[in-house]
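J.: Have a look at this fold, sequence not included:
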């Protein structure tokens, strides 16, 4: 059976046991936490980006499956600053990869673009015409689980690109109060350490916490040439308005803010507790 996570249940001892006086006990270190190996299970390729088959912790196997990518990967073009798209018909297709990333298991098709924006975050989520159970039965492929809480700085990350069939490994360096790129501004972005030197086509890749196997973000940009707040050269802006440029440092947008908007049946409910993505503005 294909699996994305290989659990290691071995209890490791840290350091050597110390022999003490007769009658005393030998202290053993606590078992090491299970290690997680991340591969291409649940990863999809788009025609212009990367993405992943995802589910919330409360999703039912009979719910329509969901695909996560960036808002700027939307087939209708990049949403403008302040624009939010919800519940729009879509027939977009996604190539579901095998665990090695070497071949395509299936072509998945959307029925609906549930949500897309580049305001505050850079995320899009599609509802498919098939269920989690059907995908599991036909292709032995489970969906990746979305984290529904704020991640922790220092986490060991994997950025898995279906477009390039490449996995980047780095750590979560911290959180940028604001990231600005051209007309768009994103809040509380994940900042990578330099090892995740992502490139075009990796947009929308799931950012996976290798300690839990859960999706914590969607990869979306990197400062390519040291530019200041321009297209392909994002900058950071702190609470006081100070601008910092970090050449060759990449960013992702947290996904728990959108994960908490998914209601039973893979429907969108922007009024759910914990749902903090921007809401669609009523028509004028």
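T.: Received it, and whenever you're ready, just let me know what you need. Note that the coordinates shown come from a computational prediction; the quantities given were computed from them, not determined experimentally.

J.: rest of the way, CA atoms for contacts and neighbours
T.: Noted.

J.: How many neighbouring residues does residue 76 have?
T.: The local packing of residue 76 (other Cα atoms under 10 Å) involves 8 other residues.

J.: Check it against this one:
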């Protein structure tokens, strides 16, 4: 995983075990054996910038809404599960409605910090099957729009497409990475964590430490389709900072220098009216406590 970074540092620093999306060191440019998926040929339909992204003390994130969210709902911020301030979550561990007062720097389109958002709780967090933390804020979407002129990014409710053109937008580094979805990985394993149906980037997205939690945006729709979380740094197999791919037959493959993200469309089935988490909703497959 990309390790979380200390806010005072200007270089990538390891802060304990590195798991998906916690600011990993730059991945090497080693090529991999898999055949790259066809590149999306259509020009970008939307302009992707920093508006709606946030910076955390150690990671990146985004102000997000669900397809069913309305302006009067309490807003949500999304980052990685491994970016949570209390430290890495154990395999199988799920946090729900846990009190939090964490703050986030809200960015405008040019990447300038224009305000501070504050959480009231961790609505949901896990590093099992996926790698995500969803914070509920003290402000509504309408209040944020009124104060800062910033709208949230919307989570797509559909599975992403192989070959799609994407941008990974890091609020921590104020950097945007451009590449394509190379393939989908049946299981991605790193140390004791396992993620399902992960996104493998083409080699152009050389994400680094501090980019953990960055939204992955489909440039054809402008919607968030995944959350950046890890990469294989040293070519090792299934170790910390060196995730491996495992297919449905148990075959293990390593792609040194290649980075990954976790899909987010499944989150949209787990929140009801008022942006309230409800893990019992039909279609919700997020791990339960």
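T.: Sure, I can see it. Nothing here was measured: the structure is a model prediction, and the numbers come from that model.

J.: how about residue 99 of structure 2, what's its partner in structure 1?
T.: Taking TM-score structural alignment, residue 99 of structure 2 has residue 89 as its aligned residue in structure 1.

J.: now do residue 150 of structure 2
T.: By TM-score structural alignment, residue 150 of structure 2 lines up with residue 141 in structure 1.

J.: Same check on residue 228 of structure 2?
T.: Aligning on TM-score structural alignment places residue 228 of structure 2 opposite residue 219 in structure 1.

J.: Residue 200 of structure 2 matches what in structure 1?
T.: Taking TM-score structural alignment, residue 200 of structure 2 has residue 191 as its aligned residue in structure 1.

J.: do you know how far that match is from residue 278 of structure 1?
T.: Going from residue 191 of structure 1 to residue 278 of structure 1 by Cα to Cα, to the nearest Å gives 21 Å.

J.: Same check on residue 80 of structure 1?
T.: 13 Å.

J.: Of these two, which one has the most company?
T.: Using other Cα under 10 Å, the more surrounded residue of residue 80 of structure 1 and residue 278 is residue 278, with 18 against 13.

J.: For that one, which residues are in contact?
T.: Residues near residue 278 of structure 1 by Cα atoms under 8 Å, 6 or more residues apart in numbering: 84, 119, 120.

J.: quick one on the thing from earlier: may I ask which helix or strand encompasses the nearest residue to the match of residue 99 of structure 2 once chain neighbours are set aside?
T.: Distance criterion Cα to Cα, 6 or more residues apart in numbering; nearest residue to residue 89 of structure 1, sequence neighbours excluded, is residue 112 at 4.5 Å. Assigned by DSSP states H and E, residue 112 of structure 1 belongs to strand 104-117.

J.: post-alignment, that strand versus structure 2, mean distance?
T.: Compared with structure 2 after fitting, strand 104-117 of structure 1 deviates on average by 0.5 Å (mean Cα distance after the TM-score superposition for structure 1).

J.: could you say what helices and strands the following helix or strand past that strand packs with?
T.: Using DSSP H and E, the helix or strand that follows strand 104-117 of structure 1 towards the C-terminus is strand 123-131. Helices and strands touching strand 123-131 of structure 1, as assessed by 3 or more Cα pairs under 8 Å, 6 or more residues apart in numbering; DSSP states H and E, comprise strand 64-69, strand 104-117.

J.: quick one, which of those strands is packed in tightest?
T.: Most buried of these, by mean neighbour count (mean count of other Cα atoms under 10 Å): strand 64-69, with a mean of 26.

J.: other SSEs contacting that strand?
T.: Going by 3+ Cα pairs under 8 Å, 6+ apart, strand 64-69 of structure 1 lies up against strand 50-55, strand 123-131.

J.: For residue 170 of structure 1, which of the ones you listed is the nearest?
T.: Nearest to residue 170 of structure 1 among those is strand 50-55; the distance by Cα to Cα comes to 18.2 Å.

J.: can you tell me what part of structure 2 the closest one aligns to?
T.: Against structure 2, strand 50-55 of structure 1 falls on residues 60-65 (TM-score structural alignment).

J.: how close does that stretch sit to structure 1?
T.: Stretch 60-65 of structure 2 versus its aligned partner: 0.2 Å mean (mean Cα distance after the TM-score superposition for structure 1).

J.: Can you give the contact residues for that stretch?
T.: Contacts to stretch 60-65 of structure 2, defined as Cα under 8 Å, 6+ apart, come from residues 52-55, 75-80, 152-155, 170-172, 210-215.
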